[in-house]
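Undergrad: Here you go, sequence then predicted model.
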Amino acid sequence: MAYRLQSSTSTSVARSDAPRREHLMADLTDRFGTMVFSEDVMKKWLPKDVYKKLAATIEEGQPLDLDVANAVAHAMKEWAIAHGATHYAHWFQPLSGITSEKHDSFLEPNHDGTAITKFSGKALIKGEPDASSFPNGGLRATFEARGYTAWDATSPAFIKDDVLCIPTAFCSYTGEALDKKTPLLRSMTALDEQAKRVLALFGKHPKRVVPSVGDEQEYFLIKKDAYRKRRDLVICGRTLFGAAPCKGQELEEHYFGAIRPTVSAYMKDLDNELWALGIPAKTKHNEVAPCQHELAPVYSELNEAVDNNLLMMEKMKLIASRHDLVCLLHEKPFEGINGSGKHNNWSLGTADENLLDPGDTPLENLQFVVFLTAVIEAVDKYQDLLRASVASCGNDHRLGANEAPPAIMSIFLGDQLTEVVEMLMDGETSVHATTDTLTFGTVLLPNLEQDNTDRNRTSPFAFTGNKFEFRAVGSEANVSDANLVLDCAVAQALRDFADALEGTPEADFQEAALAYCAEHLREHRRILFSGDGYSEAWEKEAESRGLCNFRTAADALPAFVAEKNLALFQELGVLSEAEAVCRYEVKLEKYNKLMNIEATTMIREARRTYRPVITAYATKVAKGLEAIRAAGAEAAMQCEQNTLNKLCNGITDINEAIKALDAVHVKAESMADGQEQANCYAHEVAPAMADLRAAVDAMEEIVAADYWPVPTYDDVLFYV
């Protein structure tokens, strides 16, 4: 390419743009967190003594007295009103998996017809939503309505739609956790306690050990007009019918491709709102499937990361409507192409170090080896519980295909760390794992330092440099569930290490720690796998290793109430038996309800939308054949006769499939036991739904385009 020298005029224009670029850069950083009552805002709006006491509550868990709460509430109110807020709300995460809020005005009327603004420390600390109107798994009867929300000071308040939203926990009148946040915070406490015990053996005494998470959020964007014409998408969030498009993702041209202007405008709008809310949206790109995209934030502490992800999903949906788009977060909106996950990147660290950073020589980094061993042990011992934590109606369609990991839990470490682990198991401790350098064979390109692990898209749990990527989490999920289980499992493994090694003489500690790690790595080596997770060979090998393979949510969910898993939660003080059973019941009930909705929608659509159109088209073809034959041209119409035969046979197949699905659906609905009902939906209703879909989809390729009643995959996935 030839380059033309700039004229003096163009140079002066470029120079005059420099202040503008600096202004834009300043504006970019200035608007980050403008709608968040952050640490920086607290320092400006709170008296110094109040800020110190609040900081002690956030960082050290010290109790917050009412005088401090009143001062914080007043400052929050004044700041929020200055930014346009008129109401406040306790923002919490019931067991439905989404967020809830009830808005109360800051206004307090006076008797003289005037009004003041008021927000007390009591209102900040405690709210009283109806505990019986949210999913509770039998913990609360309908008449037992009282529940409480309690301020979570560790996650900052924020302004959304002119409402000051205060992150809170949610519990019943008798104190049981009815939300996702409370047990997550308990799991973080348990992990902090046990990790600090282990670090004390290395002579380190950090204030806190905190899990950090970065959730890569995948999603689809489609035109609103196409969405409205697909009742299955509107009601179920996924297409229950739809033949494969003429072109899918086989050309691999969408991944990291140029972002179309319609989507780019949406992404810019989304970035601006997320940044204002203090959500560090960092990376955005096209994903593999047509219409699929990804947004990844910078890591943050687990509790805040969960809150941020829930806010992100809410904003993704709301902002899409402004751009004449619809954001689909279902794990598998379209059959035969990539589904959407939420790759949960989990790490553990103190204020000074990442505890999962192997360093240049991981074999000589004993501390890393101890924490790595704990994670490997945790995933193996609680593989069933980890699988259950990501189980959902939507994820059943995603796991095991199109770059989603299989339902079998395993850990991918990469070649170098696998070599390190094998050396440890074999008792070798003198070999260094080195980092290689990649060269491109030309001096025009730089040499690159190779990462210590490759990437394996078929692994549900992969080490990726200084963290683990739990790829099995579904795009629509509240990531509290997966991280709660991960925190608990690792906390128990660290506790066992500390119990075994505390009191060991300092001179013997290294040898004893290595021996402990070697023994436990050998015990749990079955969970390590570096190959193709999609292959039939792996499925057979996994079975021979004794690994779990729960293909459906119905198969996986009972792990929540398995004896060893109930014991894990109770021993660490994270969930009581009643709270754990409650979560199992809620997840089971949601699965059954969603399957019922899908089966009902499918039967109704097949009867009322698809079958009449196919019949009408068959009638048209038959009349055309009759007319042409009457004109004496029968010999030329064999192709049309074949088409008519296929249409008639297809209608018969559809009628039989509707009848079969209806029968097993009625059977499932009649079952009183939730687990039996889930088993019926998973293993009888779902296959019958697949048969009906196949029968209808076969007709889509025969019926004329102007007859087909809904937008096809070609229409939905390829737009400008």
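TA: Received it, and whenever you're ready, just let me know what you need.
Undergrad: When you work out contacts or count neighbours from here on, use the C-alpha atoms and nothing else.
TA: Will do.
Undergrad: Wasn't Asp104 part of a strand?
TA: Yes. The assignment for Asp104, made by DSSP: H, G, I helix; E, B strand; the rest coil, places it in a strand.
Undergrad: Can you pull out the residues in contact with stretch 491-503?
TA: 190-192, 194-195, 197-198, 201, 371, 374-375, 377-378, 509, 512-513, 516, 568, 572 (Cα atoms under 8 Å, 6 or more residues apart in numbering).
Undergrad: Select the longest strand from the protein.
TA: Counting by DSSP state E, the longest strand found in the chain is strand 210-223.
Undergrad: elements contacting it?
TA: Packing partners of strand 210-223 (3 or more Cα pairs under 8 Å, 6 or more residues apart in numbering; DSSP states H and E): helix 181-200, strand 292-297, strand 300-301, helix 302-322, strand 325-328, strand 342-349, helix 713-717.
Undergrad: which other residues reach the helix or strand hosting Val370?
TA: Element membership for Val370, per DSSP states H and E: helix 366-381. Counting by Cα under 8 Å, 6+ apart, helix 366-381 makes contact with 199, 202, 355-358, 362-363, 386, 409-411, 486, 489-490, 492-494, 510, 513-514, 517, 520-521, 524, 526-527, all of which sit outside it.
Undergrad: Which members of these occur in strands, if any?
TA: Using DSSP E, these in strands are Ile411.
Undergrad: Let's see the ChimeraX selection covering just the buried ones among the contacts of helix 366-381.
TA: Listed next is the ChimeraX selection for buried residues among the contacts of helix 366-381, using 16 or more other Cα atoms under 10 Å:
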select :199,355,356,357,358,362,363,386,409,410,411,486,489,490,492,493,494,513,514,517,520,521,524,526,527
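Undergrad: structure B:
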Amino acid sequence: MRERLPKETYKALKKTIDEGATLDLKIAEVVANAMKDWAIERGATHYTHWFQPMTGMTAEKHDSFISPTSDGRVIMEFSGKELIKGESDASSFPSGGLRATFEARGYTAWDCTSPAFLKEDANGITLYIPTAFCSYTGDALDKKTPLLRSMEAISKQALRILRLFGNTTTKKVITTVGAEQEYFLVDKKLYEKRKDLIFTGRTLFGALPPKGQEKEDHYYGSIKERVAAFMQELDIELWKLGVPAKTKHNEVAPAQFEIAPIFDTTNVAADHNQLIMETLKKVADRHGFACLLHEKPFAGVNGSGKHNNWSLSTDDGQNLLKPGRTPHENIQFLLFLTAIIKAVDLHADLLRVSAANPGNDHRLGANEAPPAIISIFLGDQLTEILEQIETGCDVCSKEREILEIGVSTLPQMRKDTTDRNRTSPFAFTGNKFEFRMVPSSASISDPNVITNTIVADVLCEMADELEQAEDFDKAVRKLLRRTIREHKRVIFNGNGYSNEWIEEAARRGLPNIASTVEAIPALITEKAINLFERHKVLSKTELCSRFEILLEDYINTITIEAKTMLLMAKRQILPVGIKFSAQVAESISKIKNIGDFDVSAQVELLEEVTKTLASFKRNLNNLEEAAHKASNMEADSYKKACYYRDVVCAEMKKLREDADHLETIIDEEIWPMPTYSDLLFQL
């Protein structure tokens, strides 16, 4: 931009990006022309307004740069109007009632704070322009619009706090995010033989292999050559797109891996994560893999999440969540910290719904995924400081100790002031909070919209109180004590997997929202509506639309899974079970015809197979009946979703148990699909 734009245009655009100033159409015209020239010089022929509808994926419509002239020729043209605004059909995307079929007009609006980029694929080279997507009536039809609104909301309220501490130079407070993306790779040829992976992204049937992750030998292990080649190309492809991929390694489960980028402004980080997910799949395909982003593609082994590392920084480079060497003296840090604690405690239900989807229902609570109970891990040092503040004791910070390793040739290292807790959903990790519940397949926009808004609301309350104080120092310390006393219940540094914590959380009054269906109604409570409307992040109608979309997604997901199970059960598993039992029966008959031999082993096997087959067929019929009843229900979306969760999912579980048992006793040569042993260990 600095190279291509006139100096004044560059300054004006930077002012918009850095300070949120309004962008003049004349400036946009100059930017559009420079952007077009830059793209065409690199081989681009088309451009697209790239947006994030409420499908959770991205959308794009490609237009060429050509424009007709009066003499029948064409010129390469791209106007400021085309840069700033595009049009799309708004009724063909999920809208939750915001758009009817006949109300088709929608607009894409340029997000100049997220860099445009070029992407090369089979279509050639295309200029991608990140945009927001809204309806003709101005309602948000995407995930980016509320994210940008929430970023403005938290910046506004955080600035009020900074001004109270005498900071007059900061112009903007920025939320920054680094999203760690977990994923599985399986051989593409094996993937293509699994209808469940193709249609649902997870295995609906599958017995555990003899070896899983119990030896803990895959995590951080040596990366296999084939996977390393994939990872190298993945890095290169992401760097081409401007995505700063930084870290890659083997994850806990066999065939599971992780990639993490460098931190960036939240909306840019959200764009980057969408590109990471898309590029993972594209590059995997080139290397003969299928990339699985589902939260629990394999039952009984580690699931995949997306750890959302969230922090607050000023436009002049100050991390507001950095404690410093003496955090007990850093009152500004402690105020922001306690604001986050209060926000999480008051709005745990909203954080839970931001991490809710059908796949995550299978993941949360085990195998390194946090439990469904929202709590905050602070570590010993900060917890001790807050306890001292609450009781009015002399406040001091725990000194960092030397780590005693016991080998004289190794360098001396200072221990961090606190350990890490992998069972905590919302953990403080030095200068940021790590929200570990986020689903691996989901957009990170939703959890960041929630986090930004709930923290903005508490900062607003605190600023309202402190701005009226005659003695600021006395008032802020009083506020800290009261906030800690009233909201310390959400702080928990122990084992989030233990039964004792479930009981303790109940005594503390913390919500335990076990499923997606239970979580979704939090969006349309009076508390939530008032919160989002107060900060102009989401209106009541926008919240109601998201409530309907999430329920519809849940219903559609379980419907597809149930139909896929029935298809596989009827056309693959049942025929093989019958064939195998017939083979065993024939074997018994032939042996008996030869002589009086002991066939008790064969008879026992036949009894086991036929008994399991009979149960399998009964459960198949029950699932079919439940799925049919669910699809014809005339109840509202919530009641219908509850039926799918309570009845259809229960029948799916019973059918799977029989199928998985059959897999362990039927001849491997005739079993109709690749097993977990094949999928997890053939890379």
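TA: Perfect, I can see it now. Everything numeric here is computed off the predicted structure, so don't read it as measured data.
Undergrad: Provide the aligned range in structure 2 for the helix holding Val370 of structure 1.
TA: Alignment of helix 366-381 of structure 1 against structure 2: residues 331-346, by TM-score structural alignment.
Undergrad: so what's the corresponding residue of structure 2 for Val581 of structure 1 closest to, chain neighbours aside?
TA: Aligned against structure 2 by TM-score structural alignment, Val581 of structure 1 finds its counterpart in Cys544. Nearest-residue entry for Cys544 of structure 2: Ile524, 6.2 Å, with adjacent residues in sequence omitted and distances by Cα to Cα, 6 or more residues apart in numbering.
Undergrad: Likewise for His87 of structure 1?
TA: What sits nearest to His87 of structure 1 in space, not counting adjacent residues and going by Cα to Cα, 6+ apart, is Ser105, at 4.1 Å.
Undergrad: May I have the residues that are in contact with the one you found?
TA: Contacts of Ser105 of structure 1 by Cα under 8 Å, 6+ apart are 86-88.
Undergrad: So which of the residues you listed is the closest to Asn596 of structure 1?
TA: Tyr88 (36.8 Å; Cα to Cα).
Undergrad: Checking that closest one next. Helix, strand or coil?
TA: Tyr88 of structure 1 ends up strand, using three-state DSSP.
Undergrad: didn't it look like it was pressed against Asp161?
TA: No. The pair Tyr88 of structure 1 and Asp161 does not pass the contact test of Cα atoms under 8 Å, sitting 10.6 Å apart.
Undergrad: quick one: which of those two has more around it?
TA: Tyr88 (26 against 10; other Cα atoms under 10 Å).
Undergrad: Stretch 553-571 of structure 2 corresponds to what range in structure 1?
TA: On the basis of TM-score structural alignment, stretch 553-571 of structure 2 is assigned to residues 590-608 in structure 1.
Undergrad: Pull out the buried positions in the matching stretch.
TA: Burial within stretch 590-608 of structure 1, assessed by neighbour count using 16+ other Cα under 10 Å, is assigned to 590-592, 595-596, 598-599, 601-603, 605-606.
Undergrad: so who does the residue mapped onto Thr675 of structure 2 from structure 1 touch?
TA: Under the alignment (TM-score structural alignment), Thr675 of structure 2 pairs with Thr712 in structure 1. Contacts for Thr712 of structure 1 (Cα under 8 Å, 6+ apart) come out as 242-243, 245.
Undergrad: Return the subset of those lying in strands.
TA: Short answer: these have none in strands (DSSP E).
Undergrad: Of these - the most surrounded one?
TA: Taking other Cα under 10 Å as the neighbour criterion, Gly242 ranks highest of the contacts of Thr712 of structure 1 with 21 neighbours.
Undergrad: coming back round to it: for the counterpart of the residue nearest to His87 of structure 1 in structure 2, give its distance to Ile129 of structure 2.
TA: Alignment note: Ser105 of structure 1 maps to Ser64 in structure 2; criterion TM-score structural alignment. In this view, Ser64 of structure 2 and Ile129 of structure 2 are 13 Å apart by Cα to Cα, to the nearest Å.
Undergrad: ok so, going back, now the angle between strand 342-349 and the longest strand of structure 1, please.
TA: Here strand 210-223 of structure 1 points in a direction 160 degrees away from that of strand 342-349 (axes from the mean of the first three to the mean of the last three Cα atoms, to 10 degrees).
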